[in-house]
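Enquirer: Build me a model from this:
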Amino acid sequence: MARPLRKCTTDGSAYTRPPEIEAAIDEALALDATTRLARAEILDRKAPGFLPKEALVYLIRDAKRVDDQTTLSKLFTILARRCEEVLAHQVPDTYPNAVDIRADALSELGNLVAEDETGTDGYRLDFFESRFESAFLRLWTTIARKCLRRREREVVAADPDNPVRKPVEGALEVDGEQEPTVLRKEQMVLFNRLAPDDRKLLFLRFGNEVKVESNDPAEVTLAKIYRVEGRTIRNRINAALARLATLETKP
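Expert: A predicted model of the protein is given here:
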């Protein structure tokens, strides 16, 4: 039986795994080590015995706890390969600082495993065990945000007298309109005056190019993150942009 999670969410309640994840972990734990590793190698989601990423995280933590470095290394390599596929899709080469973001995301995931159950915040992987895609999205978007800020500072340093930022190559299309992936210097200042929810939504959409919705059931989208329809997300984006525009018009 899978051990309970310990880390709490922002509202004070403990993270919980979905029933299907609990079942997948329990099934994996009942297998011998060789069969379990073979199951971990399965990539087809629809294939019998496929292990979701949450279950892989559990098994990785389990191997670390008993100091089984061989199993730990093999399982983490499998998980990293799956994450590389996610990053290749969500952070393509046309994305600013794509190579650094992808490499740093995998490195940070490795650090989380290495530091698991140590220090003052030793249960951060609980989030990955309960909702891996959301947790990994948060991980790489945090890294991307740091890259975006560093890029903004570099642009300002290169041309401090020109506050207008040109859209980077591959400016994303939003409902048929071209939107820059880098805000002007003035907008960046005003951006920080928006409410936290507005900042998060606009950053995910324009800073990290997370789609509003997608026909690909495996792709992480804003509609999935916020658990609402795409139309609702678009309305929220337009409202947040309107609030940003209002700030621009104020003296």
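
Enquirer: From now on I want contacts and neighbour counts done on CA atoms only, so please keep to that.
Expert: Will do.

Enquirer: Any buried residues in stretch 102-120, and which?
Expert: Using 16 or more other CA atoms under 10 Å as the test for burial, stretch 102-120 gives 102, 104-106, 109, 112-113, 116-117.

Enquirer: Before we compare anything, build this one as well:
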Amino acid sequence: MAEPLRKRKAGGELYRRRGEVEALIDRLGHLPRDELIERMCIASPTHPDFLPSECLLHFVRKSKRDNSSRQFELMYKALIARVERAATVSGAVHFVEGKRAITARAAKIIEAVVFAFEVKLTQDRNGYCDGLDYFEINFASAMKLLRSTARTKIDTEEDRERPLSYNDEEAISAEVEAAAGSFDPFNPRKIDDPVYRSALGVAINELPAEEREVVVLMLKGYPIDSKEPNATTIRSVLGCSEKTVRNRRDRALAKLRRALEDLE
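Expert: Got it, this is the predicted structure:
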């Protein structure tokens, strides 16, 4: 029987793998190691012996007790290949003269995701990283969070490298306006999802200070402006014009939408 996970939910309850994953881990544990590795290396999800990524991760984590570096290397490569596929942003892969190619931005995201995952895996092999426990519960969902976090950081770094060319009192570009659209990052149907909520927190923290202030005040329920003279508004708190607040809001929403598009 697989060892229980150690990470606990907010209420104190231990994380638990899905029943079918737990049962499959028990069955696979009886296979000869070479046969298990052979199945772990199957890449096609349509193959009858394809294993869920949660199982691959479990056996890679368990292998720290083994002494065969060759076997670990094979399992590790199979797992990282899954991580790289999960880190690949939709639409990033294209073909040039019949050869597979990937955008530079997508390559950066994959590199960042793999690095973040490898850090967790190294910590686990040196002791125990409960941050990997959620990956054994829902690998795809956990990878979405890693990918969203990586994309937010990369986009923020790229934004910092661009010269500030906008004026808060000028009309925002049609591109930003379209990206912001009717996007609501605090949609109650999404905000209850812990993965979405965590990714949203990371994306908000990466916003420029003046845009982050507007978003935080929106989250607290303050209106941009009000006809009531004594009402507390975002405009009055920040001491700027309504147009400035709306421009900062729209730029922030465009960035949040871009950061969270995989989770919509």
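
Enquirer: Would you format the buried residues of stretch 102-120 of structure 1 as CSV with secondary structure and distance to Lys74 of structure 1 included?
Expert: Below are these laid out as CSV (DSSP: H, G, I helix; E, B strand; the rest coil; distance: CA to CA, whole Å):
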residue, secondary structure, distance to Lys74 of structure 1
Arg102, helix, 20
Asp104, helix, 20
Ala105, helix, 19
Leu106, helix, 15
Leu109, helix, 15
Leu112, helix, 16
Val113, helix, 13
Asp116, coil, 17
Glu117, coil, 20
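
Enquirer: Including distance to Ala158 of structure 1, could those go into a markdown table?
Expert: A markdown table is the format used below for the buried residues of stretch 102-120 of structure 1 (distance: CA to CA, whole Å):
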| residue | distance to Ala158 of structure 1 |
| --- | --- |
| Arg102 | 26 |
| Asp104 | 25 |
| Ala105 | 28 |
| Leu106 | 30 |
| Leu109 | 33 |
| Leu112 | 35 |
| Val113 | 38 |
| Asp116 | 41 |
| Glu117 | 43 |
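
Enquirer: now, among those residues, which is nearest to Lys200 of structure 1?
Expert: Ranked by distance to Lys200 of structure 1 (CA to CA), the buried residues of stretch 102-120 of structure 1 are led by Ala105 at 19.0 Å.

Enquirer: what residue of structure 2 matches up with the closest one?
Expert: Aligned counterpart of Ala105 of structure 1 in structure 2: Val113 (TM-score structural alignment).

Enquirer: Distance-wise, check its match relative to Glu84 of structure 2.
Expert: The gap separating Val113 of structure 2 from Glu84 of structure 2 is 8 Å, by CA to CA, to the nearest Å.

Enquirer: re earlier: grab the two from the buried residues of stretch 102-120 of structure 1 that are most spread out in space.
Expert: Arg102 and Glu117 (24.9 Å).

Enquirer: about what we covered before: I figured the match of Ala105 of structure 1 was touching Arg147, is that so?
Expert: Yes: using CA atoms under 8 Å, Val113 of structure 2 is in contact with Arg147, at 5.9 Å.

Enquirer: which neighbours do the two share?
Expert: Common contact partners of Val113 of structure 2 and Arg147 (CA atoms under 8 Å, 6 or more residues apart in numbering): Ala87.

Enquirer: Please report the distance of Glu157 of structure 2 from Lys108 of structure 2.
Expert: In terms of CA to CA, Glu157 of structure 2 sits 12 Å off from Lys108 of structure 2.

Enquirer: cool, Ala254 of structure 2 as well?
Expert: With CA to CA as the criterion, Ala254 of structure 2 and Lys108 of structure 2 are 21 Å apart.

Enquirer: the more surrounded of those two?
Expert: Shown here are Ala254 of structure 2 and Lys108; by other CA atoms under 10 Å, Ala254 has more neighbours (19 against 15).

Enquirer: show me the residues around the residue nearest to the more buried one when sequence neighbours are not counted that make contact.
Expert: Closest residue to Ala254 of structure 2 apart from its sequence neighbours, by CA to CA, 6 or more residues apart in numbering: Ala180 at 4.2 Å. By CA under 8 Å, 6+ apart, the residues touching Ala180 of structure 2 are 250-255, 257.

Enquirer: If we use 10 Å, what do you get?
Expert: By CA atoms under 10 Å, 6 or more residues apart in numbering, the residues touching Ala180 of structure 2 are 174, 249-258.

Enquirer: go on, Pro19 of structure 1?
Expert: Pro19 of structure 1 neighbours (CA under 10 Å, 6+ apart): 25, 130.

Enquirer: Distance check, it against Ser130 of structure 1.
Expert: Going from Pro19 of structure 1 to Ser130 of structure 1 by CA to CA gives 10 Å.

Enquirer: Which of the helices or strands spans the counterpart of Arg160 of structure 2 in structure 1?
Expert: Arg160 of structure 2 maps onto Arg153 in structure 1, with residues paired by TM-score structural alignment. Applying DSSP states H and E as the criterion places Arg153 of structure 1 in helix 132-158.
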